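This is a predicted model, with the sequence first.
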Amino acid sequence: MKQDHPDLSVRRQCSLLSLARSSLYYHPRGESPENLAFMKIIDRQFLETPWYGSRQMARHMQRKGHRCGRHRVRRLMRLMRLVPIYQEPKTSKKHPEHKIYPYLLKGLVITRPNQVWCTDISYIPMRRGFLYLVAVMDWHSRKVLSWRLSNSMDAGFCIEALKEALARYGPPEIFNSDQGSQFTRTDFTDVLHDAKVKISMDGRGRWIDNRMIERFWRSLKYECVYLNAFETGSEAREGIGAWITYYNEKRPHSSHGLLTPSEAYDSRTQNLKTAA
C-alpha cells in the first residue's frame, strides 16, 4: 500500500488543525523568563489602556515595582505587535515598498453578513514562550470565520486563514485590516483581488478602526488564554479552538440580543438568499 510522503501528511494535519506548519514543531521563543513575565504584564495592561505607548507603559511598570525601562518596553511591545491608538511615528509595522489602501469604512453602515470582514494578529502568551494568532471575522455578526496559530510573523499563516474563510463562506464586499506588512504584501492582497474584494486599511496607529476584532481579543484572552498556561502549540490550538467554537456557537453577543455570532451570521445570510 502506497504511503503519503511525510511532508504531505504534515500539510494535511495543519489544514485540519487550523495550525500553521511551523507550529507543529513549536519551540519556545528565545526570550528570558523575565522578559516573558514582562510581556504578559504589558499585554494585560494594554487591554485596559490601549492608548499606552512605550513611555506610559514603562511608567506603569515602574510604578508596579518592575525594573523595566522604556527601551525594553518599546522592544517588547513591537515584538508583541502592540501599537497604541494614537498616531505615533515609526510604530507601524508596514513595509515601505508595499501599497497602502484607503480606509473604506468611514461613515459606512454595516447591516449584513459578508458586507465587511476584518482581520488582525494577536500575541498569545505561553508558559515558556508565545505564539501569534490571526483571525478573520465577519464584522456584522462577529463570527470568527477562520484562524491560524504560528510561532513566527511570516505572512503564510495569514494567507492560509484568508483562503480558508473565502473557500468556506465566499467573498465579502470589503476586507479591512491594519497596515501590517503581513496584510499589505502582494501575495496576500492578490488573493483578495482574485476574489473581487475591495481592500480597506486602517490609518496608522488607529486601533479604534478595527475595534470589532480588538474586542474579540480581549474576550479570548480573559476567558481562555490567561486562565490556561498553555505548555505546547498543540495545547494552545486545542484550547483556543474550543473557546472559539464556544464563542461562535454558544455565547450570545450583546449586539445581537440572544443570538450567537453563528446564529446572527446564518440567519441573515439565509434571509438574503431567500430575498434574492
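Received, thanks.

contacts, neighbours, all on C-alpha from now
Fine.

Which of the three states applies to residue 176?
strand (DSSP: H, G, I helix; E, B strand; the rest coil).

Make sure it is actually in contact with residue 115.
No: judged on Cα atoms under 8 Å, residue 176 makes no contact with residue 115 at a distance of 10.7 Å.

More neighbours: which of those two?
More crowded of residue 176 and residue 115, by other Cα atoms under 10 Å: residue 176, with 26 against 16.

For the more buried one, give me its contacts.
Counting by Cα atoms under 8 Å, 6 or more residues apart in numbering, residue 176 touches 103, 116, 117, 118, 119, 199, 200, 201, 202, 210.

any idea how far the residue lying closest to residue 55 once chain neighbours are set aside is from residue 173?
Closest residue to residue 55 apart from its sequence neighbours, by Cα to Cα, 6 or more residues apart in numbering: residue 70 at 5.7 Å. Taking Cα to Cα, to the nearest Å as the measure, residue 70 falls 42 Å from residue 173.

let's bring in a second model and compare:
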Amino acid sequence: MRQHDLHPKVRRRFVATTDSNHDSPIFPNVAKDIVPTGPNQLWVSDITYVALPTRFIYVAVILDAWSRLIVGYAVSRSIDARLTVAALKAAIGRRRPPPGCIHHSDSQKIIASSWAV
C-alpha cells in the first residue's frame, strides 16, 4: 500500500459527550451578555474526549474568558461529575476567584465563590 501511495479510509468512532434528554433543571445563560474587563470575572468550561488507540479519555477544561488562559483542568477515563468537579477544584485552588466570579458551562452557571474547596 505504501509503494502505491494507498491510504485506507480511517473510520472515526463517535462518542456522545452531551445528554440533552434529561429532566434536570436548565438554567438561563447569564454569561451571554457579560463582557469581562479583567481576570476571574467569568470562567467558561467544556468537556471533550481524546481518542487513544485502545480507549477514550475525557478532558474537562475551565478557561478564564478574559485572558483565554486555562485556569483548571482534569483528565479521566470516565465522563462523570467527578471529572468536572476536579477541574473546578483545580481552578479554584489555582486562582482563588473573588466573590461574584461566574462559572459557565453549557446552560448552567455556578457562582464559584460559593463553593467550599
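Sure thing, it's come through. Here the structure is a predicted model, which means the values were calculated and not measured.

Quick check: TM-score for this pair?
The TM-score (TM-score structural alignment, normalised by the length of structure 2) is 0.73; 105 aligned residues with a Cα RMSD of 2.7 Å.

And residue 53 of structure 2, what's its match in structure 1?
Residue 53 of structure 2 is assigned residue 127 in structure 1 as its aligned equivalent, the criterion being TM-score structural alignment.

where does that match land in three-state SS?
Residue 127 of structure 1 falls in the coil class when you classify it by three-state DSSP.

how much space between it and residue 141 of structure 1?
Between residue 127 of structure 1 and residue 141 of structure 1 the computed distance is 33 Å (Cα to Cα).

just the contacts of residue 176 of structure 1 now: which is nearest residue 57 of structure 1?
Residue 57 of structure 1 lies nearest to residue 210 out of the contacts of residue 176 of structure 1, by Cα to Cα, at 21.9 Å.

Map the closest one across to structure 2 for me.
By TM-score structural alignment, residue 210 of structure 1 lines up with nothing at all.

likewise residue 149 of structure 1?
Looks like residue 149 of structure 1 aligns to residue 75 there (TM-score structural alignment).

That match: neighbouring residues, count only.
The criterion is other Cα under 10 Å. On that basis, residue 75 of structure 2 has 19 neighbouring residues.

how close does residue 266 of structure 1 sit to residue 248 of structure 1?
Using Cα to Cα, residue 266 of structure 1 is found at 11 Å from residue 248 of structure 1.

Ok, residue 139 of structure 1 next?
Spatial separation of residue 139 of structure 1 from residue 248 of structure 1 under the definition Cα to Cα is 13 Å.

More neighbours: those two, which one.
Just comparing residue 139 of structure 1 and residue 248: by other Cα under 10 Å the higher neighbour count belongs to residue 139, 25 against 22.

Identify the residue nearest residue 98 of structure 2 in space, chain neighbours excluded?
Using Cα to Cα, 6+ apart and skipping residues adjacent in sequence, the residue nearest residue 98 of structure 2 is residue 113, 6.4 Å away.

Am I right that that neighbour falls within a strand?
No: using three-state DSSP, the secondary structure at residue 113 of structure 2 is helix, not a strand.

Where do the helices of the stretch 1-150 of structure 1 begin and end?
With DSSP state H, counting those that start in this stretch, the ranges of helices along the stretch 1-150 of structure 1 come out as 6-17, 21-24, 33-48, 54-63, 70-79.
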